[in-house]
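Novice: Sequence plus the predicted model coming up.
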Amino acid sequence: MQKMKAVIMAGGFGTRMQPLTHSTPKPMLPIFNRPMMEYVLKKIISLGINDVVVLLYFKPEVIRNYFKDGSDWNVNIHYVLPDGDYGTAGAVRQAKEFLNEPFIVLSGDVVTDFNLSNILSFHKKKSSKITIGLTSVENPLQFGVVITDESGKIEKFVEKPTWGEVISDTINTGIYVIEPEILDYIPPKGSFDFAKDLFPLLMREGIEIMGYNLDGYWRDVGNPDSYRNVHKDIFLNRLNFEIEGRGIEQAEGELYLDGDAFISENVRIVEKAMIGDGARIEKGCLLNNVVVGKNAYIGPDCVIRNSIIWGNVKIEKGVFLDNAVVCNDVVIGKNVVAKAGVILAEGVEVGQFSVFEQDVVVWPNKKIDAASIVNNNVIWGSRYKNTLFESGMIIGKSNVEISCDVACKIGEAFGSQLPVGSKVIVGRDYDRAPRMIKRAFVGGLLATGMQVIDLRAVPPTVLRYAIASDDSIMGGVYFKRDLSDPASMEILLFNEHGLKLESSSSKAVDKAFFKEEFRRVDHTHIGRITDNELVIEENYRNYFESIESLIDSKVINESRLKVAFDLMYGISKEIVPKVLSDLRIDNIILNAHFDEIKLSNLDYYEKKSKNDVSNIVKALGLDLGILIYPHGQRRTIIDDKGRVLDRMESINVMLELMDIEASAGGRKFNVLLPTWSPDLNDGYYKHLNIKRGKYTDFTINELKQFDLISKVDGNCAFPSFSLYRDALFASLKLMELLAKHNVKLSQLGNGINHFFYKEFAIQCPQLKKGRVMKKFLEIAKSKRYSTVDGIKMWEDSINWIFVMPNPYKEQLDVCIQANDEKTGMEMFKHYCGLIKECIKSNG
């Protein structure tokens, strides 16, 4: 075999593994009483490789002290400790002096039984410069999805996708075989990642990247749940894993002794148990699929199931644990019960008779008093989240998942990303929970030295405009009730442009939150709050003046246009009446007051509002009606005949009016629409340059070049005013264009093609989404297709289907465009059948 070297990536912080990684680097977490990285090293040794480079960063001395120079494993280990965070590829570049031969890169925090000799053979056979190990997983969210052609050449990467971007279940395992000349493409300094930077660069340079599908077990041990699950998989023989130690058959299972341990004669072993050197298990205990670490003590009559006990743990008599992780140096008193799982970080003391009601975490060196009842309110949420953020916001149960102490920490995490003295604007809606949480969050901002401008109860559109229009503002935060779940709330974090945080910024907040790495300033630099009426009024005034400068109210007034607004009990009541009054627009306003009870049943009142406004428009002969949803970004349009426009009609109205306006001005307008928006009428809009794509793929300056950015339902942004949706401004613009061109809403759309366009939802288990999308992509490759946002596949020049996994629900979102309903429904029936068949398949 060609001489090879190996690189083990062992520098990660283990943020998602907290508190297991409080003082232990993630690669050193014990799997069956051996550091996870030791199994990776043994995989390398099995390939005949004896030169290994270990890349360090977080707590490097722990790894060095264990593996030393590698002589205990008959290998030579070279340690490289970069002087900064250089990213994944940049870290490997720091080891260039050791890598003058082909080398394989592996992560130190992965458990696998892959036969790695296969990827080495493939790499050599293809004369590849770089080969990526691939595999299929049920949940690809935390990994890079990879698309290859038949020869193994990689066509596309989707790095750590959302469910909306999952187009396959084939992912990047982080196993790379690399020729040394590839290192020349990596800059010697600065952060540079394999997936984010190096792979796109190589593809632009015309260097083929190959992918090889590895068969077998692979698990990235990235959070406490996966740490538990890898042990479960070993217990259940789901992978080829050699358990160290001496095996002793038992009546109901097998016992593995890793050294000298004392086990009382009447201890009952069910299925498997691994007992570490120096451990002591007293009489009457039952151990069912349990690992017990070095020098641990388990007292009489304990029942421990499906659990991992680390070293130097002391468990007193009569304790019951199921699905527990107990870290080093923990003491558990008599008769403690944790039937639904618990994680006890190092140094925790649990008093006798305590009960853990649900799967909870106790952080390091905490003391639980005797007879305590511990519930999940002491942790962030009732489950482990890979991130605080969902679709750019933080969502959780008020006063449970998002409690005051959690909010304060999020405030500290956000504030720590900004320079000391930065100005941050905060605001909220009327609900009591957002008011409470905002105050706690502001405390966290002040602790990091932020200067806080509190706009109190304010529409989010006003707050975002205030951020974007003032160069001295570095960010903002808005707190609001979750309209779909009255018991929950949302926290929205904005950057200096008034847009939701991009991925890199949200990840930085995540990291600071989970590691509790907060900047706490000296008392002389603690921030101040500005919340006086003059400042609040100034921000409202700026918002109003901008609207008035961009809307031609004269043409609306001269047309005598009349409109009905339903504000749906939301915070838009703070702005809509004043703007309509200032512009002297003839109007009727409904439900311009806060009603907590009605907001709790918004689905019912939405239907009622549509019916009420429709009847008012018809009865009074108004020109249109508009529903503005409670937080002021969404709207529904009702035409002069009282007809509620559907989603496609709403977008067509805006496009046709913009086309008329562009034609009158003798120019073309630029429009950005979603990938899945209908396109059969594009040719009808002669004066629109329509581009489809993903909003986040454009820079701020690129977005500002568009005249209209719209969703499929016609809720839109006008970049001349804002880059985000503002229902009030969009409604005023709609009224201006109707008045200016003397046209009725009901007259629009008569010249456009009428065709079939419909959105569907197909139920799909979360863990089957990747498999289904991979199958759909295989079908698409024989036709014209696109993988922007999801998978869009054309049957011909007109008929197409778009499939995207829903980010929050166990379903696939499907859009179909067709010549007619019969064709569209036949397409849906056909592809729905294929999807359901794939879901049922075990392959």
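Specialist: Looks like it came in fine.
Novice: Only C-alpha atoms from now on, for both contacts and neighbour counts.
Specialist: Will do.
Novice: chain center to stretch 322-334: distance?
Specialist: 31 Å (C-alpha atoms, centre = their mean, to the nearest Å).
Novice: Over to stretch 89-99?
Specialist: Per C-alpha atoms, centre = their mean, the centroid offset for stretch 89-99 relative to its chain is 30 Å.
Novice: all helices of the stretch 651-800 of the chain, in order?
Specialist: Along the stretch 651-800 of the chain, counting by DSSP state H, counting those that start in this stretch, helices occupy 700-703, 727-740, 769-780.
Novice: among the ones you listed, which is nearest Ile651?
Specialist: Nearest to Ile651, of all the helices of the stretch 651-800 of the chain, is helix 727-740, at 11.5 Å by C-alpha to C-alpha.
Novice: Show me the contact partners of that closest one.
Specialist: The contact list for helix 727-740 (C-alpha atoms under 8 Å, 6 or more residues apart in numbering) reads 547, 551-553, 555-556, 559, 561, 576, 626, 628, 632-635, 654, 657-658, 661, 715-718, 744-745.
Novice: returning to what we had before: rebuild the helices of the stretch 651-800 of the chain as CSV, extending it with mean neighbour count.
Specialist: Shown next, in CSV, are the helices of the stretch 651-800 of the chain (neighbours: other C-alpha atoms under 10 Å):
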stretch, mean neighbour count
helix 700-703, 12
helix 727-740, 22
helix 769-780, 22
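Novice: export the ones you listed to a markdown table and tack on distance to Ile835?
Specialist: Listed next are the helices of the stretch 651-800 of the chain as a markdown table, based on distance: least, C-alpha to C-alpha, whole Å:
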| stretch | distance to Ile835 |
| --- | --- |
| helix 700-703 | 36 |
| helix 727-740 | 37 |
| helix 769-780 | 6 |
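Novice: coming back round to it: please narrow the contacts of helix 727-740 to those residing in strands.
Specialist: With DSSP state E as the criterion, strands contain 626, 628, 635, 716-717 from among the contacts of helix 727-740.
Novice: Below is structure B, check it against A:
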Amino acid sequence: MKAVVMAGGEGTRLRPLTCNRPKPMVPVAGKPVMEHITALLKNHGIYDIAVTLQYLPDIIRNHFEDGGQFGVRMRYYIENKPLGTAGSVRNAESFLDDTFLVISGDALTDIDITKAVEFHKDRDAMATLVLKRVDIPLEYGVVVTGKDGRIVRFLEKPGWGEVISDTVNTGIYILSPEIFKYYRANEFFDFSRDLFPILLSENKPMYGYVTEDYWCDIGDINAYIQANFDVIDQKVRADIPGREIAQGIWVGQDTSIENDVTVEAPCVIGAGCRIRDGSVIGKHSVIGDNTAIADRCSIKRSVIWKNTDICSDVQLRGSIICSRTYLESGVSAFENSVVGENSKIGERAVIRPDIKIWPGKWVGQGMEVESNIVWGSRARRQFFGNRGVSGTVNIDMTPEFAAKLGASFGSVIKKRGIIGVGCDGSTSAAMIKNAVISGLLSSGVHVNDYDVLMLPSMRAAVRFYRLDGGIYAGVSNTGSHRLTLDFVDKTGSSIDRVTEKKIENIFSRDDFARCEGDCLKGITEIKGFQDFYIKNVINEMKSSSLDFKILINNSAAFGTRIVAELLTELGCSVKCVSIGENLPEGPADMGQFCRYVKNGGFDMGVSIEDSCEKMLLVNSNGMLLTEDVFIALISMILFRKLGGGTVVVPVSASQAIDTIAEKYHGNVVRTKTSTRDIMGRLLGRDAKEELLEQFTMNFDAVAGLVKLLDFLTVNGSSLREMVAMLPRIHMHRQEVECGWDKKGKVIRRIIQEHSGKKIDTLEGVKIYDEKGWVLVLPDSEKPLCRVIGEGASEEFAEELTNIYVRKVREISRG
């Protein structure tokens, strides 16, 4: 049997480890990870190996040559342009004349290849994917199989709401040469995204072999360190270089360890090392070949590459020190810090946790390194939540952080783009907005500054001026100490998760674009767009004036002022109160606000959230419209205004909307529950006028409220009467604790338990019952699942929800 080792990866998430070497050449326990893979293949009788290369190919070729010194025969196939995983393997087609194995050269595993091949042959498969169950499957391709192991579905790098299994693709495949019929040579083609979906759609025999053996995708710095620990803890079957001089202590040839040195197991010390008196080599330390460690050093839980010089009194704690680095006396480096190759760290310098120093850098004597030495400050791996990026002002939402975010977004947009920025006028938001502008300019984009406006107006400005995107800064209604940055794409929608991940990756790697000084673009200040937007809202009205008595909760001072002035100008009688401020006769909570609306003879009550995108409505009877009722109400209004049409609603929305659609000859499209997904569907490339109308009603509280009042006026109706026309809605919602590492398991088990029954896995898993449905949805920001049920009655909806709350709790604790 022959194998293909895919070794073209750059390993961008491992930088600076991979700045000067391809990812397969990163050492694990003293040997390049690809050496461990080569040894695994040889141990299973695979001696003929094709190696696909792209990034720094000569480093791999010069190390392995023809493979003879490793007991195998190697051939190399270089991609002159990116071809994708399947495309790169196609380069070796002439070499692959029978069933063959594909394996990554940059992952660590001891999978029993022989058993996997037997599984493949027993099922006469065209393709067999080696699968592994993992606790948190977000960074992998999730694969769903039937009871016989046949693959039934793929999902590439899902969000928590999309996780339907904890079984993931390891990137190890057993394939028939017949696969080459499905794509051409020199064509970009990916196994997971292109080939396997084709085989699945044509019902070709494609199976998943679930392994219990060790597998680690060395995807980031933490995984790299853990892989080293796992080797020396012997959690993975791998060859450890050197001789085991005591249990758990391996030492290479010609290494000198003086008498007064403490060495704690487990650890690996390479060949040709010198370790002086008084030093401590603590457990879980890996010392590369030809490393010199002077007296009184303390090395703990650290990985040191070969040819490194460490002077006296150096303290390393959970650090990675790359090759040919020189640490002067008294240097300290802490958890998850990385010093790149050919660097020099001056005497008594301190490298703080999580700091990355790129290759070839020099750190002066006595310096405290508190930011990455490339440019920018410390990175956070993931910071986008359900809505943009939020943080406490001047603690985790600092000007430095905001500037780097701006530079990262600008790097995604590329040069010659135009980005709009705006804020809510608060001092904190203005400060952060200005920092964002600095970062954007540094990346080479032009900036349109819209000064003070609402977030919905910012979205409209992006569309109106045909910008490439926008960033909006606004404080929370709980106080100016909490601030959110909203990122907008060229349609005015919140950016999608793919773009969020690109920004996070650029941010965490400090890999954003920098524009030369003479190429910097400028800032165009655009005043008065908020007023222009409000005039446009008025011009779209069908009625000449509005005559309603409205109570407004002053929950968002900026938005409340705008809507109060606008409604007053249009003829409404408006009163503003602040919940919880103990004003004379003022409401203490939302319940009292509802009673205030009813007892005060108001036509409706309105509370606008801080982003000015969402609103809560109370009718004249004091009834607070829940989110479910509000979505149904807006759907009915749109169907009536448009004489049918299409509405987009989340998968969690009530089935009552389908009943309304049938009555008014409309259509319902369901999408994922996140705001970005709903916006993306409404404002996509082919967005129709009816969908733009729905966007306004759902995500622009000021314009949406005016449109609602205009509709009521034209139709001679009231909010109370419109709500009474809706079908009865019986829904129940609960949250149940569920650890991050249990979410995939929970969804997989529920799907398996309902095999053959009507379910929907658009997001989470939705199970249909004769009298209703229930949706189990993993939360993307918290360690919990949301359980939403709808039934023919309140009692049945609650009972159905409780059943699945108990089920989630049982599976997650099992």
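Specialist: Perfect, thanks for sending it. The model shown is predicted, which means the values in this text are computed figures rather than measured ones.
Novice: ok, of the ones in strands among the contacts of helix 727-740 of structure 1, which come out buried?
Specialist: 626, 628, 635, 716-717 (16 or more other C-alpha atoms under 10 Å).
Novice: ok, of those, which one's closest to Ile473 of structure 1?
Specialist: Of all those, Ala717 has the smallest distance to Ile473 of structure 1: 21.6 Å, by C-alpha to C-alpha.
Novice: Find the nearest non-adjacent residue to the closest one, please.
Specialist: Distances taken as C-alpha to C-alpha, 6 or more residues apart in numbering put Arg725 closest to Ala717 of structure 1, at 4.5 Å, once the chain neighbours are dropped.
Novice: Trace the one you found over to structure 2, please.
Specialist: Residue pairing (TM-score structural alignment): Arg725 of structure 1 is matched to Phe699 of structure 2.
Novice: was I right about that match contacting Ser611?
Specialist: No. Applying C-alpha atoms under 8 Å as the test, Phe699 of structure 2 and Ser611 come out as separate, 9.4 Å apart.
Novice: higher neighbour count, these two?
Specialist: Ser611 (25 against 20; other C-alpha atoms under 10 Å).
Novice: what's near enough to touch the aligned residue in structure 1 for that one?
Specialist: Counting by TM-score structural alignment, Ser611 of structure 2 corresponds to His631 in structure 1. Listed by C-alpha under 8 Å, 6+ apart, the contact set of His631 of structure 1 reads 429, 459-460, 570-572.
Novice: quick one: His631 of structure 1 from Val331 of structure 1, how far?
Specialist: Per C-alpha to C-alpha, to the nearest Å, His631 of structure 1 is found 50 Å from Val331 of structure 1.
Novice: what's the answer for Arg383 of structure 1, then?
Specialist: According to C-alpha to C-alpha, Arg383 of structure 1 and Val331 of structure 1 sit 24 Å apart.
Novice: the more surrounded of the two?
Specialist: Applying other C-alpha under 10 Å to Arg383 of structure 1 and Val331 shows that Val331 carries more neighbours, namely 22 against 12.
Novice: Asn715 of structure 2: neighbour count?
Specialist: Asn715 of structure 2, neighbours per other C-alpha under 10 Å, totals 9.
Novice: Over to Asp760 of structure 2?
Specialist: Quick note: Asp760 of structure 2 (other C-alpha under 10 Å) scores 14 neighbours.
Novice: Give the aligned equivalent of it in structure 1.
Specialist: Per TM-score structural alignment, Asp760 of structure 2 is aligned with Ser786.
Novice: Same question for Ser201 of structure 2.
Specialist: With TM-score structural alignment as the criterion, Ser201 of structure 2 pairs with Arg204.
Novice: Can you classify Asn812 of structure 2 by secondary structure?
Specialist: Quick fix: residue 812 of structure 2 reads Ser, not Asn. helix (DSSP: H, G, I helix; E, B strand; the rest coil).
Novice: ok, now which ones touch it?
Specialist: By C-alpha under 8 Å, 6+ apart, the neighbours of Ser812 of structure 2 are 738-739, 742-743, 745-746.
Novice: Let's see that with 6 Å instead.
Specialist: Ser812 of structure 2 makes contacts with Lys742, as judged by C-alpha atoms under 6 Å, 6 or more residues apart in numbering.
Novice: ok, the counterpart of it in structure 1 to Gly770 of structure 1 distance?
Specialist: Here Ser812 of structure 2 is matched to Ile839 in structure 1, going by TM-score structural alignment. Ile839 of structure 1 sits at a distance of 10 Å from Gly770 of structure 1 (criterion: C-alpha to C-alpha).
Novice: Go ahead and confirm Pro16 of structure 2 touches Ile357.
Specialist: No. Using C-alpha atoms under 6 Å as the test, Pro16 of structure 2 is too far from Ile357 to be in contact (7.1 Å).
Novice: So between the two, which is more surrounded?
Specialist: For Pro16 of structure 2 versus Ile357, neighbours defined as other C-alpha under 10 Å are more numerous around Ile357 (27 against 22).
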